[in-house]
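>>> Here is a sequence together with a model predicted from it:
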Amino acid sequence: MYTLGEFIIDNKKYFSHSIESLLRLFSAIKLAAKAIHKEVNKAGLTKNIGSSGKTNIQGEKQQKLDFFAHNIFINSFRNRDVVCGIASEESKNFIILNKKECTSDNKYIVLIDPLDGSSNIDVNVPIGTIFSVYKYKKKYNNYHLTINDFLQKGYKQILAGYIIYGSSTILVYTTGNGVHGFTLDPSIGTFYLSHPNIVFPNENKIYSINDGNYVKFSNGIKKYIKYCHKEKKNGMPYTARYIGSLVGDFHRNMIKGGIYIYPNTSLYPMGKLRLLYECNPIAFITEQAGGKAIDGHKRILEIKPIDLHQRTPFICGPKNMVSKLEEFI
């Protein structure tokens, strides 16, 4: 079986940047993922479960494991000397990892949701990490990071992925040449290729949306939900599946075939999910798996960010399902 490192090396011709730096990026990601895997799997036995009593920049209750995961990733990337700056969903401002900042051509910008769905920790529901990587482009002789280095359009990502901590821990990523998944063997701490060349299946029957917000949806979304309830040619309506963890819902839908919908509502007119930390990386993966990702009107990867914590409506899944929803919108 391929290990993650072996797979990257054997497919180096498909990555236009430094393979050494890519391996160092993944070395940091793997180390942090294994530390979080270990902590998540014993969460009920430690003091790291439950709320920290604080709120993050999003105004959401911060779980103890949110803080743990945030720090683990910051330290892992800092020790690999390949990332010059990180923006995290748990931090108001971007973080410079070393005093020299970006001093070589192999430096990268990372945006990360350290622990997606963390409110589900207490009830043992799958949670995850979402990450997005951009190449830092130096400005003449100026190597100092600015906010604009982080506000790049999603199509400029060179690497995106997520780690899902569930019945097994799986790392899924794309560098723009397909989507591949690697499952952690915890007995030896190695990620092995388990899901090569993931694409949305042709048979798509799942829709994922929080129906509890139905009265707050636009008419187009309401009509689509009614369409999903109707009997189809095969005699069955679509099946509703919703966990409330983006990574968990998306991973299932990409493997089983389904659409994920988190539209704007009267309560969240600009949407609720974060463009940089959640939607851009998942949209990149979606497109590489043969799907489509939109905000309801335009391609997610074409949106120009104006704020680190910008929110957006988010719809992603197989092209045929997303296009059908667009008809109702």
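Alright, I've got the coordinates.

>>> Could you use CA atoms for every contact and neighbour count after this?
Will do.

>>> If you drop the residues flanking it in sequence, what lies closest to C316?
In space, C316 comes closest to A293 once its chain neighbours are excluded; the distance is 4.2 Å by CA to CA, 6 or more residues apart in numbering.

>>> Second structure for comparison follows:
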Amino acid sequence: IVASDPLDGSSNIDTNVSVGTIFSILPASGGVLQPGRNQLAAGFFVYGPQTTLLVSFGGPVMAFQLGDDGHFHDMGWSVSITTDTREFSINASNMRHWRPDVAAYIADCLAGETGPRKMNFNMRWVGSLVADGWRIFRRGGIFLYPADARRGYEAGRLRLVYEANPVAFLVEAAGGKAINGDVPILDLVPETLHARVPLVFGSANEVDEFARYRP
């Protein structure tokens, strides 16, 4: 079974921001509503200044780039997410809707070296999961798309089956972590094809740090 988000970041097309395709390959015998740990393979394409692909078949994550000859070529990159980071990715315009734990975590990051974290953080937000994700695979970071108080966002916004699961599969294969705030994304069992979840992923130590803010 192949589950796919064919055009992630489509709302950014008219602003010429990178978009992409996310895909998950699952055993046919289990149907589409099975935990992400059952995935046989997963990956995503990014259509930006370069056309690139990250993919894992259950082992290491491999990176490919589309060449002028129309073929994908191995980038020769040992894909591994750094354990630590000083960079976070979140849509800060929704701050007033966040739950207290998310607000407290971001506030402590923004407090910089004089705050409780005692170090300065950068914020990056493209608004395209594949673009923000590629950056984190390349140089580390933490991505947060939490549930919040807005109508339709109470259970998160990203789809578990064909967005969160394939990204989490890649993240764990590259040494990072991906959670819904409490448990690993890959352990969740989707109730429907379009079930939504909060998604936090990236550098393992920073994901653990975020989890410590949970009530």
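Okay, I see it. What you are looking at is a predicted structure, and each value in this text was computed from that prediction instead of being measured.

>>> just to revisit the earlier point, how is the residue nearest to C316 of the first structure assigned, secondary-structure-wise?
strand (DSSP: H, G, I helix; E, B strand; the rest coil).

>>> so how far is T114 of the second structure from the counterpart of it in the second structure?
In the second structure, A293 of the first structure lines up with A178, judged by TM-score structural alignment. Distance, A178 of the second structure to T114 of the second structure, by CA to CA, to the nearest Å: 29 Å.

>>> Can you list the residue ranges for strands in the second structure?
2-8, 19-25, 41-47, 51-56, 62-66, 72-74, 87-89, 122-123, 142-145, 158-159, 177-179, 196-197, 199-202 (DSSP state E).

>>> dump the residue contacts of the residue in the first structure that L158 of the second structure lines up against.
Matched by TM-score structural alignment, L158 of the second structure corresponds to L273 in the first structure. By CA atoms under 8 Å, 6 or more residues apart in numbering, the residues touching L273 of the first structure are Y262, C279, R311, T312, P313, F314.

>>> burial of the last one, as a residue count?
F314 of the first structure is surrounded by 26 other residues when neighbours are defined as other CA atoms under 10 Å.

>>> next one: the first one
Look at Y262 of the first structure: counted by other CA under 10 Å, it has 21 neighbours.

>>> any idea how far C228 of the first structure is from the residue nearest to it when sequence neighbours are not counted?
Excluding its sequence neighbours, the residue lying closest to Y262 of the first structure (CA to CA, 6+ apart) is F314, at 5.1 Å. Separation of F314 of the first structure from C228 of the first structure (CA to CA): 18 Å.

>>> Would you mind confirming that P237 of the first structure is in contact with Y207?
No: counting by CA atoms under 8 Å, P237 of the first structure sits too far from Y207 to count as a contact (10.4 Å).

>>> between the two, who's got more neighbours?
Y207 (22 against 16).

>>> So that one versus L4 of the first structure, what's the distance?
31 Å.

>>> any chance you could map the helices in the second structure?
Under the criterion DSSP state H, helices of the second structure are mapped to 100-110, 129-139, 165-173, 204-211.

>>> Just tell me the aligned range of stretch 157-174 of the first structure in the second structure.
Against the second structure, stretch 157-174 of the first structure falls on residues 39-56 (TM-score structural alignment).

>>> residues in contact with the matching stretch?
With CA under 8 Å, 6+ apart as the criterion, stretch 39-56 of the second structure contacts 17-27, 57-58, 61-66, 130-131, 134, 166-167, 169-170, 173.
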